[in-house]
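J.: this is the structure alone, sequence omitted:
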């Protein structure tokens, strides 16, 4: 209620009109809006869409869906440091993936993004107090050793942007390959997508997003999913495409 009163006041309403519209005493509204204004909010709190008074949707929900897919695949959120650090590990072979990850972090929350060279990969990382607000799936240990469950607000975003979520998942723990089959002495080559993850919860989210788009899939291992039908590959191409 206090946030609503201050929001109305910020839009130019006087104390009387705010008190009347919210059915509050004049002195209460005056105390909230004039006598003791809230301290200024700085840093990532300004950009965190979950910490704004009205719980606004993300400014770029497609970028959030993509970033969440990357995080569930090759991401790690460190919360033991003084300020939380989100790291997404990208193989050296995919420089465009690093750029896409960088852009998604900035679109969602990050003010600055660093790239730290590791052996065979680059850690694209951002330090911000409010990353845990936006990635509630974080926790100690490996992801496949703990439950990975979407919140209601995350499920709403991903339901509207399943293609971007799948793009993040396949860009992290998936690939587009050429499958070769020899039938009656003749070789056939066709593309297919593979997604591998030891977390059954994350695998279930991948299956759910594929079902939302009507893309057929099958499990070739308990931890490995394949999209191989021609029309399914073509549909996934429109949302994911090969890494570069």
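T.: Perfect, I can see it now. As the structure is a prediction and not an experimental result, all values here were calculated from the model.

J.: from now on I want contacts and neighbour counts done on CA atoms only, so please keep to that.
T.: Will do.

J.: quick one: the closest residue to residue 91 other than its chain neighbours from residue 115, how far?
T.: Counting by CA to CA, 6 or more residues apart in numbering, residue 91 lies nearest to residue 121, which is 4.1 Å off, once chain neighbours are set aside. Residue 121 is 10 Å from residue 115, where distance means CA to CA, to the nearest Å.

J.: with residue 218 instead?
T.: 36 Å.

J.: tell me which of those two has more neighbours.
T.: In terms of neighbours (other CA atoms under 10 Å), residue 115 is the more surrounded of residue 218 and residue 115; the figures are 17 against 13.

J.: that one contacts residue 127, doesn't it?
T.: No. Residue 115 is beyond contact range of residue 127, at 11.9 Å (criterion: CA atoms under 8 Å).

J.: which residue ranges of this protein form helices?
T.: Residue ranges of the helices in the chain, as given by DSSP state H, are 2-10, 15-22, 26-30, 44-47, 61-74, 95-108, 131-134, 152-160, 162-173, 200-212, 230-239.

J.: span of stretch 176-192 from start to end?
T.: Stretch 176-192 has an end-to-end distance of 6 Å (CA to CA).

J.: and that stretch, how far out from the chain middle?
T.: The chain centre lies 34 Å from the centre of stretch 176-192; the measure is CA atoms, centre = their mean, to the nearest Å.

J.: next: stretch 212-222.
T.: Put simply, stretch 212-222 sits 21 Å off its chain's centre (CA atoms, centre = their mean).

J.: what residues does the residue nearest to residue 158 when sequence neighbours are not counted make contact with?
T.: Distances taken as CA to CA, 6+ apart put residue 65 closest to residue 158, at 5.9 Å, once the chain neighbours are dropped. By CA atoms under 8 Å, 6 or more residues apart in numbering, the contact set of residue 65 is 157-158, 161-162, 164-165, 168.

J.: again, but for residue 217
T.: 207, 210, 225-228, 232.

J.: so residue 45 makes contact with residue 131?
T.: No. Residue 45 is not in contact with residue 131 according to CA under 8 Å; the separation is 9.8 Å.

J.: put this next to the previous one:
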């Protein structure tokens, strides 16, 4: 029988649970680093993600992502102008986790690009205006 403890904190509820059966619920858990082992959803887990894609996306962004204000400069009429725009980033070393994330973004119509850190494709970037608006409507800021 799992042990569950709940404690109200400012801005959130802290929930802790202890059980020997957690590996049955999260078979992806295991020894070693996530990016060095295979991460695949079980069919019943994929059904939940398919039914609640925005909740899955929100959870991923709130754990390993951020929303920033990006900026660039352009020469307009001989004068340098600064432009700012919102952008979402998701960073994870696991190819499998990034694929689960990008596949789900595709399903909800969010355009994204893979950006690299050196030669490694660690980041998923959402910068197109319509896609950022979708993300703002469904994901929102981290608290």
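T.: Yep, that arrived. This one's a predicted model, so the numbers in the text were calculated from it and none came from an experiment.

J.: which one of residue 45 and residue 131 of the first structure has more residues nearby?
T.: A count of neighbours by other CA under 10 Å puts residue 131 above the other of residue 45 of the first structure and residue 131, at 24 against 17.

J.: is it true that the more buried one touches residue 87?
T.: No. Counting by CA under 8 Å, residue 131 of the first structure does not reach residue 87; the two are 10.7 Å apart.

J.: got the end-to-end distance for stretch 74-86 of the first structure?
T.: With CA to CA as the measure, the ends of stretch 74-86 of the first structure fall 11 Å from one another.

J.: from residue 95 of the first structure, how far off is the residue nearest to residue 158 of the first structure?
T.: Taking CA to CA, one finds residue 65 of the first structure at 20 Å from residue 95 of the first structure.

J.: quick one on the thing from earlier: mutual contacts of residue 131 and residue 87 of the first structure, please.
T.: residue 77.

J.: quick one, what contacts the most centrally placed residue in the first structure?
T.: Centroid-nearest residue in the first structure, with CA atoms, centre = their mean: residue 68, separated by 2.3 Å. Neighbour list for residue 68 of the first structure: 135, 165, 168 [criterion: CA under 8 Å, 6+ apart].

J.: okay, the residues you listed in JSON lines with distance to residue 100 of the first structure next?
T.: Formatted as JSON lines, the contacts of residue 68 of the first structure follow (distance: CA to CA, whole Å):
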{"residue": "135", "distance to residue 100 of the first structure": "18"}
{"residue": "165", "distance to residue 100 of the first structure": "13"}
{"residue": "168", "distance to residue 100 of the first structure": "10"}
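
J.: from those, list the buried ones, please.
T.: Buried by 16 or more other CA atoms under 10 Å: 135, 165, 168, out of the contacts of residue 68 of the first structure.

J.: out of everything not next to it in sequence, what's closest to the last one?
T.: In space, and not counting its chain neighbours, residue 168 of the first structure is closest to residue 69: 4.0 Å by CA to CA, 6+ apart.

J.: doesn't residue 174 make contact with that neighbour?
T.: No. Residue 69 of the first structure is beyond contact range of residue 174, at 10.9 Å (criterion: CA under 8 Å).

J.: okay, those two: which has more neighbours?
T.: residue 69 (27 against 22).

J.: from residue 153 of the first structure, how far out is that one?
T.: From residue 69 of the first structure to residue 153 of the first structure the distance is 15 Å (CA to CA).

J.: same thing with residue 203 of the first structure?
T.: Relative to residue 153 of the first structure, and taking CA to CA, residue 203 of the first structure is found at 20 Å.

J.: which of the two has more neighbours?
T.: Neighbours per residue, other CA under 10 Å: of residue 203 of the first structure and residue 153, the larger number sits with residue 203, 19 against 12.

J.: quick one on the thing from earlier: would you mind finding the match for the residue nearest to residue 158 of the first structure in the second structure?
T.: The alignment leaves residue 65 of the first structure without a partner in the second structure, by TM-score structural alignment.

J.: got it, and residue 232 of the first structure?
T.: In the second structure, residue 232 of the first structure lands on residue 131 (TM-score structural alignment).

J.: kindly report the same for residue 180 of the first structure.
T.: Superposed on the second structure with TM-score structural alignment, residue 180 of the first structure falls opposite residue 71.

J.: the residue lying closest to residue 117 of the second structure once chain neighbours are set aside: what's it in contact with?
T.: Distances taken as CA to CA, 6+ apart place residue 123 nearest to residue 117 of the second structure, at 7.6 Å, with adjacent residues excluded. The contact partners of residue 123 of the second structure, taken as CA under 8 Å, 6+ apart, are 89-92, 114-117.

J.: what is the neighbour count of residue 151 of the first structure?
T.: Per other CA under 10 Å, the neighbour tally for residue 151 of the first structure reads 11.

J.: next one: residue 86 of the second structure
T.: Around residue 86 of the second structure there are 16 residues (other CA under 10 Å).

J.: map it onto the first structure.
T.: Aligning on TM-score structural alignment places residue 86 of the second structure opposite residue 191 in the first structure.

J.: how about its match, nearest residue that isn't a chain neighbour?
T.: Closest residue to residue 191 of the first structure apart from its sequence neighbours, by CA to CA, 6+ apart: residue 178 at 4.4 Å.

J.: appreciated, that's everything.
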